[in-house]
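Novice: next comes the sequence, and after it the predicted model I'd like to discuss.
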Amino acid sequence: MSKKKILFITTGGTIASVRTDQGLRPVLTSEELLAHLPGLASLCQPETLALCSIDSTDMSPAHWLDMARAIEDNYDRYDGFILCHGTDTLAYSAAALSYLVQNADKPIILTGSQQPISGQITDAKKNLRDSVLCALDPGSRGVMVVFGGLVIAGTRAKKNKTISYDAFASVNFPHLAQVQGDRLVRYIETPRPTGPVLFSHKLDQKVFLLKLTPGMAPDLLPAIFRLYDCVIVESFGAGGIPQALMDGFAQGLGRYEETRKVLILTTQVTYEGSDVGIYEVGRRVRDRFAFLEAHDMTIEAAVTKSMWLLAQNCPTFEALQRQFYWQINFDTFYH
């Protein structure tokens, strides 16, 4: 039986970095990166595509579109895709690709490391090898993060440690599988898609993430709504908006059909999600103006989904709701 063909798409990050006088810098080529895994050819047929070589702090929506385009251009030629990525914005990229590439029946895996692969002590080799084992598993499909031995759905990953090797958690959903030695132990089966793979080619970056703080003044709201078409509010607890900000939000939003302005409510609390119907501070928002609620989504998923959603150019708020909440249902498995 011929080995599966895996395309390694490199973007830089710590995994491809070396130490310089200015600090860690991603300089390894894709070939140099994979040369640190001499047994790779015995597992699969590896090929490489160097997309960029940057610290993931510099990652942008344009790069997400480039990643999706690279997968689309090569989708029929390979059995799986592994993207080597810096850890700082890896969760954003994983969530973005989950919306840009839907119904994929092939594994699309993002991984990276906390230490460079060229270092004497590194988690990079394990993460890369675990990613290969996951990519070769017949039950693997769709966008996933493989890191620290865990396999996490693309819309559920969050980096919650800056140094430790177990840097990523699966938020509000169990991890899909775990790599134990040379085998993948699967806990949740990923359903096979019922339709063809779908690729999106647009994102609208006019999304602002507003983290509420006690006593925040409403003065900044007109500028935010002038510059952005979607405001995601990271509220307190189960969700709501302080009374002092209500008029500012009402004026900034207007009617969606006239302004195309969108409000999405979520929570600053990482686990268990929002529910604006619990408290009066949430119900008064629901009674006064139209909005969407992110419920138990990660912030990374909410931001990237919003960029994808704005690009759909929904003509009415009802159409926007249908698209967003259909995506919520779509995400239910993945987050």
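Specialist: Now that the structure is in, tell me what you want to look at.
Novice: for the rest of this, base every contact and every neighbour count on C-alpha atoms.
Specialist: Fine.
Novice: and the longest strand along the chain, which residues are buried?
Specialist: Secondary structure of the chain per DSSP state E: the longest strand is strand 45-54. Neighbour-count burial for strand 45-54, counted by 16 or more other Cα atoms under 10 Å, picks out 46, 47, 48, 51, 52, 53, 54.
Novice: next structured bit after it?
Specialist: helix 61-74 (DSSP states H and E).
Novice: before we move on, the earlier item: contacts for the longest strand of the chain?
Specialist: The contact list for strand 45-54 (Cα atoms under 8 Å, 6 or more residues apart in numbering) reads 3-13, 26-27, 29-31, 40, 66-67.
Novice: going by neighbour count, which of the residues you listed are buried?
Specialist: 5-13, 26-27, 29-30, 67.
Novice: out of those, list just those in helices.
Specialist: 30, 67 (DSSP state H).
Novice: with distance to residue 219 as extra columns, can I get the buried ones among the contacts of strand 45-54 in TSV?
Specialist: As requested, the buried ones among the contacts of strand 45-54 are exported to TSV (distance: Cα to Cα, whole Å):
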residue	distance to residue 219
5	55
6	52
7	49
8	47
9	44
10	43
11	40
12	40
13	38
26	41
27	44
29	48
30	48
67	38
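Novice: so for the biggest helix by length in the chain, what gets flagged as buried?
Specialist: The single longest helix within the chain, with elements called by DSSP H, is helix 317-334. Within helix 317-334, the residues scored as buried using 16+ other Cα under 10 Å are 317, 320, 321, 324, 328, 331, 333, 334.
Novice: tell me who's in contact with the second one.
Specialist: Same thing as residue 320. So residue 320 contacts 309, 314 (Cα under 8 Å, 6+ apart).
Novice: likewise residue 96?
Specialist: Neighbour list for residue 96: 64, 301, 304, 305, 308 [criterion: Cα under 8 Å, 6+ apart].
Novice: now the nearest residue to the last one once chain neighbours are set aside: how far from residue 98?
Specialist: What sits nearest to residue 308 in space, not counting adjacent residues and going by Cα to Cα, 6 or more residues apart in numbering, is residue 203, at 5.0 Å. With the distance defined as Cα to Cα, to the nearest Å, residue 203 ends up 13 Å from residue 98.
Novice: show residues contacting stretch 265-282.
Specialist: 171-172, 211, 232-243, 283, 286, 291-299.
Novice: isn't there a strand covering residue 209?
Specialist: Yes: applying DSSP: H, G, I helix; E, B strand; the rest coil, one finds residue 209 inside a strand.
Novice: for it, which non-adjacent residue is closest in space?
Specialist: residue 232 (4.8 Å).
Novice: and the one you found, which of the three is it?
Specialist: strand.
Novice: let me know the closest of the buried residues of helix 317-334 to residue 131.
Specialist: Here the nearest of the buried residues of helix 317-334 to residue 131, counting by Cα to Cα, is residue 334; it sits at 18.0 Å.
Novice: quick one: contacts for that closest one?
Specialist: Residues in contact with residue 334 (Cα under 8 Å, 6+ apart) are 153, 154, 155, 156, 173.
Novice: presented hereafter is structure B, for comparison with structure A:
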Amino acid sequence: IHSTASDVPFSSRRSTQSKRYKMKSLLLVCLLANLLSEVSGFSAALPFCARRTILASKTKGAGSGDDAEKKQIIDELKTTIVSSKSIGDEDDVEKEIIEELKTSFSTVRNGVEKEEWNIVDRDPLPVHKSVQSPAGLLCDDHERCAFDETTNVLPHRGRSRKRVLILCTGGTLTMSNDPTQGNSLAPVQGALTQYLANMRELTEDPEMPEIVSHEYTPLIDSSDMGPGDWALIANDIAINYYHFDGFVVLMGTDTMAYAASALTFMFQNLGKPVVFTGSQIPLREPYNDARKNLIMAVIFASSDTVSEVCIFFHDRLLRACRATKVNTSKLLAFDSPNLDPLAEIGINIEENDYVVRPPPRGSFRVRTAMDTRLVTLRFIPGFDDSMIINMLHAARQTHLKGLILQLYGTGNLPSLKNDLINCLTEASRAGVIVVVTTQCHTGSVIMGHYATGQALKRAGVVSAGDMTLEATATKLGYLLGRQDLTLNEIRELMGVDLRGELTPEDQLPPPPLATAFQKAIAKKNRSRIF
């Protein structure tokens, strides 16, 4: 297809060249499909392949100057597609494709010109960012959508490339004072839809993504949520994965770190941002942190640099499996003790590129099965080990699968507690995965540093490294839920960095009293951590 562009500006000329390349690619696809139909019997795919590629090559706002190119495309497609003898009635195929070409370059709905997004999938991310299928938009037919007609599509002026799905489970953000409950805070069904409609930042800014929101019924407190609820959220994201460019999950803060960490492990090769957020003050209050948290979560959910599960709160975007709640009343409620934030906001948004994980190079998959037969024990000085031993014996009778021990410092247990060590050894041999984490807010378990840690290591106990308790528990539950893994494989994977949840041992800071050589090696390894 030829076009004269010597008299047009450079930007227009470049656009014309780009369209020409798309048109040539279109014809190549059609010819390839024709060849496949003759060799392998893929004739039925030809009309769909041609139609999908044709629609994907259209440009928004095509003017009269494009009419000649459209006519040339149609003429060349007629000679290319109709030349296939195995696709059925040639006249019907020709008519179908030509009619789609004429009507699908743009369509007018309610007086506003929009592109036809029901058939075409578009990838809003740069090509080098992900090899996963591109994201498209919701269809008009509710039978083909993941949610029913109660799902709210927020009105938007103009069409943005990005689309974000907000899933609301409840939490302080949606709460209001309930007179029937002693004027205490309780979630209000439908409040989010009303608030979103009045947020001009989301409805009028053409740079903001289009918002689709869905409230679960009923809204629940995060303290009532568990693995079943996490699996529901994960499945809803999976169902809508190729319809949206990013996802926001609104929930209470009490168990947000657990839920977000769980989804981190449930999602394999996640190529889009999933941002959890909430608030300390309800959105209905004149002074609140909910508005900023919600807006920034939407912005980060439409980012093309983040492809993981995150938590945004106050002014930080944190990796979900590195985050933990650290305050019950201050607006800075979450922290990432052993890893810098993915991004921080001030006058500008400062992204820490050295922390951000690269995009995946594989197919998106979801595994929601989690084994909940876990127990966590936090040790205190002077404890009666006989009570713990009896508890462990009783737990083994009820098919205990995982035991998380919160020990002192770098993972130390009193060296004189031989009976307890023997009990842990028996539990490990009986198939219980015993994991040690630290009670310290910052730092890592280093089981071989002290003699007491060596005893645990010989007992078959696994180190959690510098993982948070939330990440340790959800990772262990996720691995135990994998029926394809043996116990030894689970023990090994607990020490492997799967989603950025831990720092490998050879990249951890050197322990106290380490030799100069050990410190030099650790420093060198840390420089390559990301």
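Specialist: Perfect, thanks for sending it. Because the structure is predicted, anything quoted here is derived from the model rather than measured.
Novice: TM between them?
Specialist: The TM-score (TM-score structural alignment, normalised by the length of structure 1) is 0.92; 332 aligned residues with a Cα RMSD of 2.2 Å.
Novice: farthest pair in the contacts of residue 334 of structure 1?
Specialist: 154 and 173 (11.2 Å).
Novice: who touches both of those two?
Specialist: 334, 335.
Novice: with neighbour numbers in mind, choose between those two.
Specialist: residue 154 (30 against 20; other Cα atoms under 10 Å).
Novice: leaving aside the residues next to it on the chain, what's closest to the aligned partner of that one in structure 2?
Specialist: Mapped onto structure 2 by TM-score structural alignment, residue 154 of structure 1 lines up with residue 320. Leaving aside its chain neighbours, residue 320 of structure 2 sits nearest to residue 310 (4.5 Å; criterion: Cα to Cα, 6+ apart).
Novice: count of neighbours near the aligned partner of that neighbour in structure 1?
Specialist: Aligning on TM-score structural alignment places residue 310 of structure 2 opposite residue 144 in structure 1. Counted with other Cα under 10 Å, residues neighbouring residue 144 of structure 1 total 32.
Novice: which residues touch the corresponding residue of structure 1 for residue 351 of structure 2?
Specialist: Alignment note (TM-score structural alignment): residue 351 of structure 2 maps to residue 186 of structure 1. By Cα under 8 Å, 6+ apart, residue 186 of structure 1 lies in contact with 176, 177, 178.
Novice: swap in residue 265 of structure 2?
Specialist: 474, 475, 478, 498, 499.
Novice: and it, what pairs with it in structure 1?
Specialist: Under TM-score structural alignment, residue 265 of structure 2 pairs with residue 99 in structure 1.
Novice: what secondary structure does its match sit in?
Specialist: helix.
Novice: residue 63 of structure 1 -> structure 2?
Specialist: So, by TM-score structural alignment, residue 63 of structure 1 is matched to residue 229.
Novice: one more: residue 209 of structure 1?
Specialist: By TM-score structural alignment, residue 209 of structure 1 lines up with residue 376.
Novice: can you verify my assumption that its match contacts residue 407?
Specialist: No: using Cα atoms under 8 Å as the test, residue 376 of structure 2 is too far from residue 407 to be in contact (10.8 Å).
Novice: so which of those two has more stuff around it?
Specialist: residue 407 (20 against 15).
Novice: chain neighbours aside, what residue packs nearest to the residue positioned nearest the centre of structure 1?
Specialist: The centroid of structure 1 falls nearest to residue 95 when counting by Cα atoms, centre = their mean (2.0 Å). Spatial nearest neighbour of residue 95 of structure 1, chain neighbours left out: residue 155 (4.5 Å); criterion: Cα to Cα, 6+ apart.
Novice: so the one you found touches residue 330, yeah?
Specialist: No: with contacts counted by Cα under 8 Å, residue 155 of structure 1 stays clear of residue 330, the gap being 10.6 Å.
Novice: common neighbours of these two, please.
Specialist: With Cα under 8 Å, 6+ apart, residue 155 of structure 1 and residue 330 have no common neighbours.
Novice: who are the packing partners of the helix of greatest length in structure 2?
Specialist: Criterion DSSP H: the longest helix present in structure 2 is helix 10-39. Helix 10-39 of structure 2 is packed against helix 45-56, helix 67-81, with contacts defined by 3 or more Cα pairs under 8 Å, 6 or more residues apart in numbering; DSSP states H and E.
Novice: matching residues in structure 1 for it?
Specialist: Going by TM-score structural alignment: helix 10-39 of structure 2 matches no residues.
Novice: could you list the buried residues of that helix?
Specialist: 13, 16, 19-20, 22-23, 26-27, 29-31, 33-35, 37.
Novice: can you give the distance of it from its chain's centre?
Specialist: Chain-centre distance of helix 10-39 of structure 2: 33 Å, with Cα atoms, centre = their mean, to the nearest Å.
Novice: orientation of that helix relative to helix 67-81 in degrees?
Specialist: 10 degrees (axes from the mean of the first three to the mean of the last three Cα atoms, to 10 degrees).
Novice: closest to residue 161 of structure 1 out of the buried ones among the contacts of strand 45-54 of structure 1?
Specialist: Checking these against residue 161 of structure 1 with Cα to Cα, the nearest one is residue 13 at 16.2 Å.
Novice: tell me the contacts of that closest one?
Specialist: With Cα under 8 Å, 6+ apart, residue 13 of structure 1 has these contacts: 25, 26, 53, 54, 55, 56, 84, 85, 86, 87, 112.
Novice: try 10 Å this time
Specialist: 24-28, 52-59, 84-90, 112-116 (Cα atoms under 10 Å, 6 or more residues apart in numbering).
Novice: filter the residues you listed to the buried ones?
Specialist: Counted by 16+ other Cα under 10 Å, those give 24-28, 52-56, 59, 84-90, 112-116 as buried.
Novice: ranges for the helices of the stretch 301-450 of structure 2?
Specialist: Under the criterion DSSP state H, counting those that start in this stretch, the stretch 301-450 of structure 2 contains helices at 385-397, 418-429.
Novice: just say which of these is most tucked in.
Specialist: helix 418-429 (a mean of 18; mean count of other Cα atoms under 10 Å).
Novice: report the inter-axis angle for that helix versus helix 487-494.
Specialist: Using the same axes, to 10 degrees: helix 418-429 of structure 2 against helix 487-494 is 110 degrees.
Novice: residues in contact with helix 418-429 of structure 2?
Specialist: 385-386, 388-390, 392-393, 395-396, 400-403, 413-415, 430, 432-435, 452, 455-462, 487.
Novice: now find how far off-centre it is within its chain.
Specialist: The answer for helix 418-429 of structure 2 is 39 Å, by Cα atoms, centre = their mean.
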